[in-house]
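Peer 1: 3D model of this:
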Amino acid sequence: MFLNEFYSQKDSSFRFTQQQASRFAKTVANDYNKIHDVDNKRFCVPGDLLFAVSLVKFGLSETMKIDFTGMVKNDTDLAFSPLVENKTEIVNTDQKSFMKLEIGGPSSHDEKIITKIIKEYVQFSGNNFPDIMVPLMRSENLMFNPARALVMYKSMQLNMTRVNVNSITLKFDGAVIDVQGKRATVTFKFDFYEGNDKIGTGQKEMLLSGLIPYEESVMAGVIADYQAAKTKYLAAAS
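Peer 2: This next block holds a predicted model:
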């Protein structure tokens, strides 16, 4: 499977190098968040990569609920805890939890479909900023502080009516922002289709902390820096 180049597996454990995780963020998810740059002191593995590895391990289930509980650094030995009552966690050797997963219903291990859903989902997920998130923040006259941006992947869930399908595509179905003082939860909704048939729904939640009043010029600078990082990476890769 294409995902093999983005992590290494040894017996029941797996790990990510900075290069693998950063390349996944940029080349698969189209995500140029600086926290996924190999030279960033706050570097962390994309949550979407943890989700992708979970799909490879357990397949696509009719229901999948994920809660992100920690930030994975590079070269950390990880493993899935034993599956008990359809629940498991990604933990390190000290049993620190980084992601909780609950699955239910029938599952599919069709490699073609799993590859497609990984690419469809993470490309959608990586495009949340700036196209979707910025208009939402502007509508509330609030934004994250660029000096110490605290934007965290909180959770996601999938609910499929069937998983034995021949094709699958993802379509965005709107986003909402719920502000609680200096914090906000942004919920991105999406649907899955096989041809013209809707076969599932899902949502992703991001947590924004340390909110400050929205400033158009400041946000324009953040977007410009983001686009510049993307242009630089693509130019170097070509």
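
Peer 1: For the rest of this, base every contact and every neighbour count on C-alpha atoms.
Peer 2: OK.

Peer 1: what's the closest residue to Asn164 other than its chain neighbours in contact with, if anything?
Peer 2: Sequence neighbours aside, Ser108 is the residue nearest to Asn164 in space, at 6.2 Å (criterion: C-alpha to C-alpha, 6 or more residues apart in numbering). Contact partners of Ser108, counting by C-alpha atoms under 8 Å, 6 or more residues apart in numbering, are Gly59, Leu60, Ser61, Val163, Asn164.

Peer 1: Contacts only, for the first one.
Peer 2: Read that as Gly59. Gly59 makes contact with Ser107, Ser108, His109, Asp110, Ile114 under the criterion C-alpha under 8 Å, 6+ apart.

Peer 1: related to what we said a few turns ago, ok, and the most crowded of the contacts of Ser108?
Peer 2: Of these, Leu60 is surrounded by the most neighbours, 27 neighbours in total, counting by other C-alpha atoms under 10 Å.

Peer 1: Mind jotting down where the strands sit in the protein?
Peer 2: Under the criterion DSSP state E, the chain contains strands at 8-10, 13-15, 60-68, 78-80, 87-92, 97-108, 142-143, 150-160, 169-180, 183-194, 197-209, 212-213.

Peer 1: can you tell which of those is closest to Ile132?
Peer 2: strand 169-180 (7.5 Å; C-alpha to C-alpha).

Peer 1: So what's the gap between the closest one and the chain middle?
Peer 2: Averaging C-alpha coordinates over strand 169-180 and over its chain gives two centres that are 14 Å apart (C-alpha atoms, centre = their mean, to the nearest Å).

Peer 1: now swap in stretch 223-237 and tell me
Peer 2: In terms of C-alpha atoms, centre = their mean, the centre of stretch 223-237 is found 20 Å from the chain centre.

Peer 1: Stretch 199-212 now?
Peer 2: Mean C-alpha position of stretch 199-212 versus that of the full chain (C-alpha atoms, centre = their mean) differs by 10 Å.

Peer 1: Now Phe68: closest residue in space, sequence neighbours ignored.
Peer 2: Across the structure, with C-alpha to C-alpha, 6+ apart as the measure, the residue nearest Phe68 apart from its sequence neighbours is Met99 (4.4 Å).

Peer 1: and this one, so I can compare the two:
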Amino acid sequence: MTSTEDSPAALLAPYYRCEQDTVVVSAQQGSGFAKDIAGDHNPIHDVDAPRFCVPGDLLFALIVEHYGLARHMTLTFRGMLRADTPLRFPTAPETAFSIADAAGRDYVGVEFGPRMPAPPAVQRGVIEAYVACSGQTFPDLLQPLLEAHQVMFNPDRPLVVYDSMALAFDRPLTAPPSLSLTQTHLEVSGKRGDARFDFDILEDGQQIGRCWKKMVVSGLRAYSSADMGAVVQRYQARRAAAGV
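Peer 2: Prediction:
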């Protein structure tokens, strides 16, 4: 991997380290990526969170750094990745492969193909545009869905994590893209909610692809305007403290 100023490698260098043939993300690195690059202030990405989880957006970014872009890319998350877990990225992956730890436990299932050539600056632009959507997830996109369905997560132990994400391109990109929200959806089943956010991928204002993110909201209960209002207020305070 080359590390030019405008490339995925330059963007991601502060947020992981290599140990022999594995990739390792510390809590500090994962938290920094979530807050500084994705604009994601989910408490599960706080350095001192008891259930700290490496951001799925960072794993997506690392996959792009390692393998570039494909016309169709789908990531399915199979577990919460803890800090300092060594990961192996296949050196010659097939169109379907997994990112696993040294013991063989899968954390991300990847469908990837056919490969799509793109300059490093375009690859970086895809990463930045895609992960920035996480800064909108809560409260901007998710809270209205929860209110419409009159459900919410436990305000004392909120748990909102990635289930899957996907991108599809109609043609190769020639410039860094932007994303435009097209629809949101929430499916409730007992105490679990599956939230999906769909976007168009735009180049110079023209649609050239589509992408989506699917989140799992756990521990659903009856919606409380007062409780949700307090959660939103705390979250906005976290954003403000981060200078957002």
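
Peer 1: before we move on, back to that, so which of the contacts of Ser108 of structure 1 comes closest to Pro135 of structure 1?
Peer 2: Leu60 (32.1 Å).

Peer 1: Alignment lookup: that closest one to structure 2.
Peer 2: Superposed on structure 2 with TM-score structural alignment, Leu60 of structure 1 falls opposite Leu69.

Peer 1: pretty sure that match is touching Ala121, no?
Peer 2: No - between Leu69 of structure 2 and Ala121 no contact is recorded; they are 12.0 Å apart, counting by C-alpha atoms under 8 Å.

Peer 1: neighbouring contacts of the longest helix belonging to structure 2?
Peer 2: As far as residue count goes, and with DSSP state H defining each element, the longest helix of structure 2 is helix 225-241. For helix 225-241 of structure 2, the surrounding residues in contact (C-alpha under 8 Å, 6+ apart) are His41, Pro139, Met152, Pro155.

Peer 1: I'd like to know how far the residue positioned nearest the centre of structure 1 sits from Lys204 of structure 1.
Peer 2: Of all residues in structure 1, the one closest to the mean position by C-alpha atoms, centre = their mean is Asp48, 3.0 Å from it. The span separating Asp48 of structure 1 from Lys204 of structure 1 equals 11 Å under the rule C-alpha to C-alpha, to the nearest Å.

Peer 1: Could you do Phe190 of structure 1 as well?
Peer 2: When C-alpha to C-alpha is applied, the distance between Phe190 of structure 1 and Lys204 of structure 1 equals 9 Å.

Peer 1: Check Met1 of structure 1 too.
Peer 2: When distances are taken as C-alpha to C-alpha, Met1 of structure 1 and Lys204 of structure 1 turn out to be 25 Å apart.

Peer 1: So which of those two has more stuff around it?
Peer 2: Taking Met1 of structure 1 and Lys204 together and counting by other C-alpha under 10 Å, Lys204 has the greater number of neighbours (18 against 9).

Peer 1: The more buried one -> structure 2?
Peer 2: Matched by TM-score structural alignment, Lys204 of structure 1 corresponds to Lys213 in structure 2.

Peer 1: who touches that match in this structure?
Peer 2: Taking C-alpha under 8 Å, 6+ apart as the definition of contact, the neighbours of Lys213 of structure 2 are Tyr162, Ser164, Met165, Ala166, Arg196, Phe197, Asp198.

Peer 1: make it 6 Å
Peer 2: Met165, Arg196, Phe197 (C-alpha atoms under 6 Å, 6 or more residues apart in numbering).

Peer 1: do Val188 of structure 2 as well
Peer 2: Taking C-alpha under 6 Å, 6+ apart as the criterion, Val188 of structure 2 is in contact with no other residue.

Peer 1: Aligned to it, what sits in structure 1?
Peer 2: In structure 1, the position corresponding to Val188 of structure 2 is occupied by Val179, as judged by TM-score structural alignment.

Peer 1: which of the strands of structure 1 is buried the deepest?
Peer 2: The highest mean neighbour count among the strands of structure 1 belongs to strand 142-143 (a mean of 24), with neighbours defined as mean count of other C-alpha atoms under 10 Å.

Peer 1: residues in structure 2 matched by that strand, start to end?
Peer 2: The counterpart of strand 142-143 of structure 1 in structure 2, counting by TM-score structural alignment, spans residues 151-152.

Peer 1: once aligned to structure 1, how far is the matching stretch on average?
Peer 2: Between stretch 151-152 of structure 2 and the corresponding residues of structure 1, superposition yields a mean separation of 0.7 Å, by mean C-alpha distance after the TM-score superposition for structure 1.

Peer 1: Please give the centre-to-centre distance between that stretch and its chain.
Peer 2: Between the mean C-alpha location of stretch 151-152 of structure 2 and the chain-wide mean there is a distance of 22 Å, by C-alpha atoms, centre = their mean.

Peer 1: repeat for stretch 215-223 of structure 1
Peer 2: Between the mean C-alpha location of stretch 215-223 of structure 1 and the chain-wide mean there is a distance of 24 Å, by C-alpha atoms, centre = their mean.

Peer 1: Tell me the residues of structure 2 aligned with it.
Peer 2: Stretch 215-223 of structure 1 covers residues 224-232 of structure 2 once aligned (TM-score structural alignment).
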